[in-house]
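Q: here is my input; please provide its structure:
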Amino acid sequence: MMKKLLIANRGEIACRIIRTARAMGIATVAVYSDADAKALHTRTADEAVHIGPSPAAESYLVGEKIIAAAKETGADAIHPGYGFLSENVDFAQAVIDAGLTWVGPKPESIRAMGLKDAAKQLMMDAGVPVTPGYLGEDQSVERLKSEADAIGYPVLIKAVAGGGGKGMRKVDAAEDFEASLESCRREAKASFSNDEVLLEKWITSPRHIEVQVFGDSHGNVVHLFERDCSLQRRHQKVIEEAPAPGMDEATREEICAAAVRAAKAVDYEGAGTIEFIADASEGLRADRIFFMEMNTRLQVEHPVTEEITGVDLVEWQLRVASGEAIPLKQEELSINGHAIEARLYAEDPAKGFLPSTGRLDHFAIEDYGARFDRGVTRGGLVSPFYDPMIGKLIVHESDRETAIDEMLNMLDRSIVAPVKTNLGFVWRCLANPDFRAGNLDTGFIERNIESLIPSEIPSRKELDLAAAAQWHLAWESLAGGSRGSFEYRELRGFRMNAESMTEVTFSGSDGSALVGKVTAEARAAAFDANWNEIEGGVIFPFQGTTRVLSRRFDGAGHASAADGAILAPMPGKVIAVDVAEGDAVTAGQRLMVLEAMKMEHALTAPFDGTVTELSASEGGQVQVEAVLCVVEPKGE
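A: Alright, predicted model coming up:
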């Protein structure tokens, strides 16, 4: 068994690996960039080594620095986590060549599954069903367009070296193909240094089903059953669960057997995931489930598999990498209950899910004894340099209905501020009747998006609850009910009458006055709510959304840019500029593309008009709310 493990990653996955390694008596080494000098994984590991500036391309993606850190600290093994260099063949081989233990599959297996077109052909040869599409070497725009037309729209463009939803575009019509191809290739080149693509037929009612597999150096391969990852936004998973809703035993047996065949076809060792797409138009059926790709690493959603099987997959990784056999045989593995994972993203659903950065001044996840894998603590920073996921909430119960209820309870009492998060959005996904009924596919979020995004304006019920919370705090501090105490409270925005009815005036996010009333029902609810008084107001969660209300309306509104000024929604890099000064533009037309937190964000014209100013240039770095260009509206 290894003695000292270096984790070539950051955030929650680094913290999660450290936890298991420590339980096994293995010393740990963290690596960190400038931005992560005080990060949780840096502070949690036994040792930490600085490896460079904040951008991942200058730190976490530089294999030479990571191997040097391992040698400097005497580490004898490297675990890559997921993302970054986890599926980089050259890095895996360099680790092995340096005489270190690589906690992952053999480089040959990564290479075999690393390119989606080659992997698809390999699976066909192994008898694993695959989705119809185009895998050809001819990557010309003309050939790809011709093949897409022949397949029939909608089609899916996928980067052959892609993963994590990067380098994927759904194309609904022929006239959109070339623009989507250009965007896909650009993102693929930036993320994977490879802009080759393949095409697949878009399945109308798709379910994303994946199977956890595990192999060892003794020729053993087992599966640990399936997960459903159908709830996705822009191909990024939001909620995952195990087992898959509606999966019958016969279909499970066939899909898991196909996954084992896929792993054996590449002589697989370690943790891996075989991803399938299922045509769920008539429920889950074995003859309508097709291979998509293999992820040759630990998955973000691995905890739901751990919860239903009782297996620590990181422990298995460390044991298998050390030459041991898989601890359990296939017949010793079984499904126990149901598990759900929700990803906590630092993003603002009300603003198109733009990433949100800053300090977590308020960060309290009420887990009720459930599992919370995180990479930050209260007071920590959410950086603009990395993926916006800051944690994962996991519940495990006897059945799916109970698991959903427990996750809703968790979200109902969790507070994260002032950084915006997707927790209110997740709450609405879980509470949706179709989700509860198991009526899922990858288009679920897109179809229901309007009802899933929380309003920025507090509801009547929220205001009353906040007023009740303030009433309770005021009542507790009244010194014997003296008139002086009442007058003091009145100055803080309260009006109290003899029947103890209270009205509290808050200021809304737009500067408007919001009045909450305290009723007996609201007072009762306030006692059961997770609310806190903060300077000048109150903070409390409601259906996953954290509300921060200032107590007294002072008439101050928020400054806003003049009409037509296009502002940078976050710090980032301008990677494309589509217009020039003097150009006429139409409402919704793309003006430029900003890259931030590993995502592309298109900025569009708010109305028909003319570009009168242009300060952004391709390749330039911009700060949040910088004016990038100005569009003057078209005259009447």
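
Q: alpha carbons only for contacts and neighbour counts from here, please
A: Noted.

Q: my guess is residue 66 meets residue 32, correct?
A: No: Residue 66 is beyond contact range of residue 32, at 9.8 Å (criterion: CA atoms under 8 Å).

Q: let's see this one next to it:
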Amino acid sequence: MKPPVPSLLIANRGEIVVRIARTCRALGVRSIAVYSDADKDALHVRACDEAIGIGGTSPRDSYLRADRILDAAVRSRAAALHPGYGFLSENADFAQACLDAGLTFVGPTPSAMRAVGDKIAAKQTAAAAGVPILAGYAERDQSPHALRDAAERIALPLLVKAAAGGGGRGMRLVTDMAAFDEAIESAQREARAAFGDPTVFLERFVQSPRHIEVQILADTHGRCIALGERECSIQRRYQKILEESPSPAVTPALRAKLEQAAIAIATAVGYVNAGTVEFVLDEEGQFFFLEMNARLQVEHPVTEMVTGIDLVAEQLSIAAGAPLALAHPSQRGHAIEVRIYAEDPASGFLPSTGLLTAFVPPDMPHVRNDVAVTHGSRILAAYDPMLAKLIVHASDRRSAVALLARALDAYQVGGVATNLGFLRWLVARPEFEEGTTTTDFIDRHFRLEDLQPQKGRRAAMLAAAGALPELRTTGDAERSDPWQTLGQWRHSAMPDEVALADGTVQVERSYAEDAWRASLDSDAALVRNAGHGTFQSLEPNGADGDRFTAWLDSSGTLWTAIAGSAIRFARPAPPTDTASTGHRHSGTASRGAIEAPMSGTVVKINVTVGDAVKAMAVLMVVEAMKMEHALAAPYAARVSAVKVQVGQSVAAGEVLVELEES
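A: Here you go, the predicted structure:
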């Protein structure tokens, strides 16, 4: 069969490139990747038939550079371009530039993209089509006065949202007008960084809603169909974490209304190709239009699993001018997707960077892994922290939830902290099993102590210490010289003592079990290398225990991830030299230093030397992985030093501000 297009440049990075390339191979389409300098060894580069470098190490200097993307298309003689999601995927000017360059753009027309891609214009389109919308402010006047006046009319609580994008970026909840101006400034900065457009709009905040979206496909011959709904209510910081289809809250009658509304909006703007219309569903069952995404969604696999339709193949076919051959599809079974992120729940879900020492997705029937990385990949602060998506499919929701739990139990990642433990907690919650979760579920129910290892911190420490000799042998550490990383243990034939802040563990080889024995007082653990950067603990009777990962970071800190939750074990603090210092007092650097919680870029500084600040006052804002992180004063103090400037790149642990407690 003749391919819909001979060659396709995929203007993106990560798992979506790998996923699109998979369909290209099936259809006989030559796939072309682009990559930044930082991504030259990335998995998506190897997944395609050809790859073109576009320079840069940040999104702004690489994947957001339309000129470099188009130059790569010309150099590779690409016939078509797929934008993926994020970056330039909803940029109408870029879509037009592709058409002007003679490329087939796999997506909607520039005019349709402008009509729905701009969230302000989309709300106006929905209202004109008779679809319910939330009260708010969606005007072009972005002056502080106009925005504040509108906020006072809407009443609190309200949401500030980026007009040009989604994914939770450029979104802030305002519950107190005293925080309104800062919320606007922060949302605009984040929107500019992520989408190149700082425009925002305001919207009434619905308490405890569900987030429902409808997938549509429309061809160039005037036909538009809906492929059912997805529920995306489980979110954190307005970013989707888990998506499923069908929604446990949607009846057949409500589904028909949602699909009718989605088709009405798409038809009103002459929409072509794949798109998603998002709605909020309140506690009374009334739905309101949120936005339309003029691209393929991150969560599209759940629709593919329940319909059997390859959405990327349909996109390519539509872009080539073919009419839709699909009837209205019936849904088969239930599908759930979770997103695996490199982030540390113990540090407030801050992004986690480093070298992946292990990456072993589950290999099971009815389980799909859409991955962005592999063993040895480096996770960078400049880009989105999503490592992979895990998708399961079963005959019904209860079976799908059970399969997802088993798949998460089997997932192994080492080298960075991840949200795997958090996802395991989520899937085990009775509210999720019953299908009653809403968008505020995590805020209301999650507590960090929920992620503590079942067998306790000491058992985790023994397991990590037992893995340490194997880390030394394999060099599975963040630094290129594992002997340097292992510090005090590098001179011995085998480490017989592992000194950690929690205690000193005795480690010896147990040849009978072909394992390492780690002991502290009366507690002990047997650990065996399980390959691929993973380890296996052994029960006293010789049976397999927990499978886990362990690694050393660049500072020499020992980590382990058991049941998905990463735990760090620091070395003992050096003794204080009281002879030279005389005494220690509360104003030491360790007490008064505000450090960068992750690698990133300083985007705002609110203080200068000499300022008096109140407890919890925001001192500065650091951007990492396209998200802003506000750093607050832990107590009332006076600023004694500001060590950085706006625009400066900082490393995790770098001192940014010094305080003197007042």
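
Q: superposed, what's their TM-score?
A: Comparing the two superposed chains by TM-score structural alignment, normalised by the length of the first structure, the resulting TM-score equals 0.87, with 597 aligned residues with a CA RMSD of 3.1 Å.

Q: quick revisit: residues shared between the contacts of residue 66 and residue 32 of the first structure?
A: Between them, residue 66 of the first structure and residue 32 have 51, 60 as joint contacts when contacts are counted by CA atoms under 8 Å, 6 or more residues apart in numbering.

Q: now do the strands in the stretch 551-662 of the second structure.
A: Secondary structure of the stretch 551-662 of the second structure by DSSP state E, counting those that start in this stretch: the strands cover 558-562, 565-569, 593-595, 600-605, 612-613, 618-624, 627-632, 637-642, 649-650, 655-661.

Q: would you pull up how far the last one lies from the middle of the chain?
A: The gap between the average C-alpha position of strand 655-661 of the second structure and the chain average comes to 31 Å, counting by CA atoms, centre = their mean, to the nearest Å.

Q: now do stretch 195-211 of the second structure
A: Shown here is stretch 195-211 of the second structure, whose average C-alpha point lies 19 Å from the average C-alpha point of the whole chain (CA atoms, centre = their mean).

Q: so it matches what in the first structure?
A: Residues 192-208 of the first structure are where stretch 195-211 of the second structure aligns, with TM-score structural alignment as the criterion.

Q: export the strands of the stretch 551-662 of the second structure to CSV and tack on distance to residue 139 of the second structure and mean neighbour count?
A: Rendered in CSV, the data for these read as follows (distance: least, CA to CA, whole Å; neighbours: other CA atoms under 10 Å):
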stretch, distance to residue 139 of the second structure, mean neighbour count
strand 558-562, 48, 26
strand 565-569, 44, 23
strand 593-595, 39, 19
strand 600-605, 27, 21
strand 612-613, 36, 18
strand 618-624, 28, 21
strand 627-632, 25, 19
strand 637-642, 38, 19
strand 649-650, 35, 18
strand 655-661, 38, 22
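
Q: and the ones you listed as CSV, adding distance to residue 423 of the second structure?
A: Formatted as CSV, the entries for those read as follows, by distance: least, CA to CA, whole Å:
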stretch, distance to residue 423 of the second structure
strand 558-562, 13
strand 565-569, 10
strand 593-595, 28
strand 600-605, 26
strand 612-613, 37
strand 618-624, 22
strand 627-632, 21
strand 637-642, 38
strand 649-650, 30
strand 655-661, 32
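
Q: quick one, which of the ones you listed is nearest to residue 463 of the second structure?
A: strand 558-562 (7.9 Å; CA to CA).

Q: mind giving me the packing neighbours of the closest one?
A: Based on contacts counted as 3 or more CA pairs under 8 Å, 6 or more residues apart in numbering; DSSP states H and E, the elements that strand 558-562 of the second structure packs against are strand 412-414, helix 457-474, strand 544-552, strand 565-569.

Q: name the helices or strands packed onto the longest one?
A: Spelled out, that is helix 457-474 of the second structure. Contacting helix 457-474 of the second structure under the criterion 3+ CA pairs under 8 Å, 6+ apart are the following elements: strand 503-510, strand 515-520, strand 523-531, strand 544-552, strand 558-562.

Q: which among these is found nearest to residue 293 of the second structure?
A: With respect to residue 293 of the second structure, and counting by CA to CA, the nearest of these is strand 558-562 at 35.9 Å.

Q: what's the average distance of that closest one to the first structure?
A: Comparison of strand 558-562 of the second structure with the first structure after fitting gives an average deviation of 7.1 Å (mean CA distance after the TM-score superposition for the first structure).

Q: quick one, that strand and strand 544-552 angle?
A: With axes from the mean of the first three to the mean of the last three CA atoms, to 10 degrees as the basis, strand 558-562 of the second structure and strand 544-552 are set at 150 degrees to each other.

Q: which outside residues touch strand 558-562 of the second structure?
A: Where contact means CA under 8 Å, 6+ apart, the residues beyond strand 558-562 of the second structure that reach it are 413-414, 417, 453, 460-461, 463-464, 546-553, 566-570.

Q: now with 10 Å, please.
A: Applying CA atoms under 10 Å, 6 or more residues apart in numbering, the contact partners of strand 558-562 of the second structure are 409, 412-418, 420-421, 452-455, 460-461, 463-465, 467-468, 477, 486, 500, 534-535, 546-553, 566-571.

Q: just the buried ones among the residues you listed, please.
A: For those, a burial check counting by 16 or more other CA atoms under 10 Å picks out 409, 412-418, 420-421, 452-453, 460-461, 463-465, 467-468, 477, 486, 500, 534-535, 547-553, 566-569, 571.

Q: and for the residue nearest to the spatial centre of the first structure, nearest residue in space, chain neighbours not counted?
A: In the first structure, the C-alpha closest to the average C-alpha coordinate belongs to residue 389, at a distance of 4.7 Å (CA atoms, centre = their mean). Nearest in space to residue 389 of the first structure, with sequence neighbours left out and distances taken as CA to CA, 6 or more residues apart in numbering, is residue 345 at 4.2 Å.
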